[in-house]
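**Q** here's my sequence, what's the structure:
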Amino acid sequence: MGADMTLRSLYLPTRHTINRTAATDTIRRLCRQATADDLRVLIDHGWVADEVHSSADTWTDEALSARAAPLRLAAETELLHLFDRFARSLGHRDVIRYRFDNGDEGIDAYQTGGLSSGDDPTDAHSAWDIVFDTGRLPDTWTDQIRAAAGLLHPWGTGPAVTTVTFRAWA
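**A** All right, here's what the predicted structure looks like:
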């Protein structure tokens, strides 16, 4: 019998909020400029549903080109919805917020998570996938979304967010 405890943390400058405008503009730009390879990643990882093809591997270049516009629009709609869910989650009761500061300057830390037996431990934990899932979105998309949203690392370097999993077995 095992148990996992997964924690996610993200950071904003003190007294700042998520920059929704910049992040949504970035999401729109990324989706509207999505290449065939980007669309394949979005389809394969379930960001874009398609009734005809279960996997992007079954898409020919011609089929992707013919359906690129609706696929890009579907991706944009889904990612904007997910980003909005993420931004709203920062005020949920399953998110802890605290401040590290030195007078007027500092960072606000947000954390969520907990014990998990395969499912996400909190609603906020799953809502944060849009800024954590670097492997499920096309290369650099998550980094660009995080940067546009204003997320930062507490030391000013490295990733804007962290995930830590503790494992214990009985």
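**Q** from here on, contacts and neighbour counts on C-alpha atoms
**A** Will do.
**Q** please, which helix or strand holds the spatially most central residue of the chain?
**A** When C-alpha atoms, centre = their mean is applied to the chain, the residue found nearest the centroid is Ile130 (1.5 Å). Element membership of Ile130 [criterion: DSSP states H and E] is helix 129-132.
**Q** contact partners of that helix?
**A** Contact with helix 129-132 is made by 79, 82-83, 86, 142-143, 145-146, 161-162, as judged by C-alpha atoms under 8 Å, 6 or more residues apart in numbering.
**Q** tell me which of the residues you listed fall in helices.
**A** 79, 82-83, 86, 142-143, 145-146 (DSSP state H).
**Q** one more, so I can put them side by side:
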Amino acid sequence: MGADMALRSLYLPTGCTINHTAATDTIRRLCREATIADLRVLIDHGWIDDEAPYSEETWTDEALTARAAPLRQATETELLQLFDGFVRSLGQRDVIRYRFDNGDEGIDAYETGGLSSGDDPTDAYGAWDIVFDTDKLPDSWPDQIGAAAGLLHPWGDGPAVTTVTFRAWA
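**A** Below is the predicted model:
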């Protein structure tokens, strides 16, 4: 029997809020410019809830190209809703907020997580997928969305967010 301790941390400049406009503009741009390869990643990982059944045979490059416009629109709608859920989650009770500062400057840290045996440990943990799931969204999409939202990396470089998972087996 095993258990995971999964934690996620987000960082914003002290006193700042999520830049909703910039992030939603970035989501719209990414979705409208989504390539066939991007659409395939989105379908493979369940981000697009399309009415057509998915299989390798039905979703050839030609089939994706023919349905690209509605798939891009469905992705945009889904990701915008997920982003709104992410923003709302920052104020939920399963998120801890604290400040690292040096007087007037610093960062506000938001953390969520806990023990997990397969499911997300908190609702917020799942809501943060839009800026964390670098392996389930097309390359660089979570980083671009997070950076547009104003999220910081604590060292000032690299991805906008970090994930830490501790595992223990009994």
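**Q** now the TM-score, please.
**A** The TM-score (TM-score structural alignment, normalised by the length of structure 1) is 0.95; 170 aligned residues with a C-alpha RMSD of 1.2 Å.
**Q** just to revisit the earlier point, what range in structure 2 matches the helix holding Ile130 of structure 1?
**A** Using TM-score structural alignment, the residues of structure 2 aligned to helix 129-132 of structure 1 are 129-132.
**Q** and that stretch, what's buried?
**A** 129-132 (16 or more other C-alpha atoms under 10 Å).
**Q** again with stretch 78-87 of structure 2
**A** Buried residues in stretch 78-87 of structure 2 (16+ other C-alpha under 10 Å): 79-80, 82-83, 85-87.
**Q** and for stretch 32-45 of structure 2?
**A** For stretch 32-45 of structure 2, using 16+ other C-alpha under 10 Å, the buried residues are 32, 34-36, 38-43.
**Q** redo those as JSON lines? Include distance to Tyr11 of structure 2 and secondary structure.
**A** Below are the buried residues of stretch 32-45 of structure 2 laid out as JSON lines (distance: C-alpha to C-alpha, whole Å; DSSP: H, G, I helix; E, B strand; the rest coil):
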{"residue": "Arg32", "distance to Tyr11 of structure 2": "28", "secondary structure": "helix"}
{"residue": "Ala34", "distance to Tyr11 of structure 2": "28", "secondary structure": "coil"}
{"residue": "Thr35", "distance to Tyr11 of structure 2": "30", "secondary structure": "coil"}
{"residue": "Ile36", "distance to Tyr11 of structure 2": "33", "secondary structure": "helix"}
{"residue": "Asp38", "distance to Tyr11 of structure 2": "27", "secondary structure": "helix"}
{"residue": "Leu39", "distance to Tyr11 of structure 2": "29", "secondary structure": "helix"}
{"residue": "Arg40", "distance to Tyr11 of structure 2": "31", "secondary structure": "helix"}
{"residue": "Val41", "distance to Tyr11 of structure 2": "27", "secondary structure": "helix"}
{"residue": "Leu42", "distance to Tyr11 of structure 2": "26", "secondary structure": "helix"}
{"residue": "Ile43", "distance to Tyr11 of structure 2": "30", "secondary structure": "helix"}
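**Q** closest one to Thr26 of structure 2 out of those, please.
**A** Using C-alpha to C-alpha, Arg32 comes nearest to Thr26 of structure 2 of the buried residues of stretch 32-45 of structure 2, at 9.9 Å.
**Q** give me the element the closest residue to that closest one other than its chain neighbours is part of.
**A** Spatially, and ignoring its direct neighbours in sequence, Arg32 of structure 2 is nearest to Arg72 (6.0 Å; C-alpha to C-alpha, 6 or more residues apart in numbering). Arg72 of structure 2 is part of helix 68-89, with elements assigned from DSSP H and E.
**Q** which stretch of structure 2 lines up against stretch 5-12 of structure 1?
**A** Against structure 2, stretch 5-12 of structure 1 falls on residues 5-12 (TM-score structural alignment).
**Q** that stretch vs structure 1, average offset?
**A** In the superposition with structure 1, the average deviation recorded for stretch 5-12 of structure 2 is 0.5 Å (mean C-alpha distance after the TM-score superposition for structure 1).
**Q** list the buried residues for that stretch?
**A** 6-12.
**Q** can you tell me which of the residues you listed are in helices?
**A** Short answer: the buried residues of stretch 5-12 of structure 2 have none in helices (DSSP H).
**Q** pipe these into TSV and attach distance to Ala170 of structure 2 per row.
**A** Below are those laid out as TSV (distance: C-alpha to C-alpha, whole Å):
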residue	distance to Ala170 of structure 2
Ala6	17
Leu7	20
Arg8	24
Ser9	27
Leu10	30
Tyr11	33
Leu12	37
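**Q** what's the closest of the residues you listed to Asp120 of structure 2?
**A** Closest to Asp120 of structure 2, out of all of the buried residues of stretch 5-12 of structure 2 and judged by C-alpha to C-alpha, is Ala6, at 8.4 Å.
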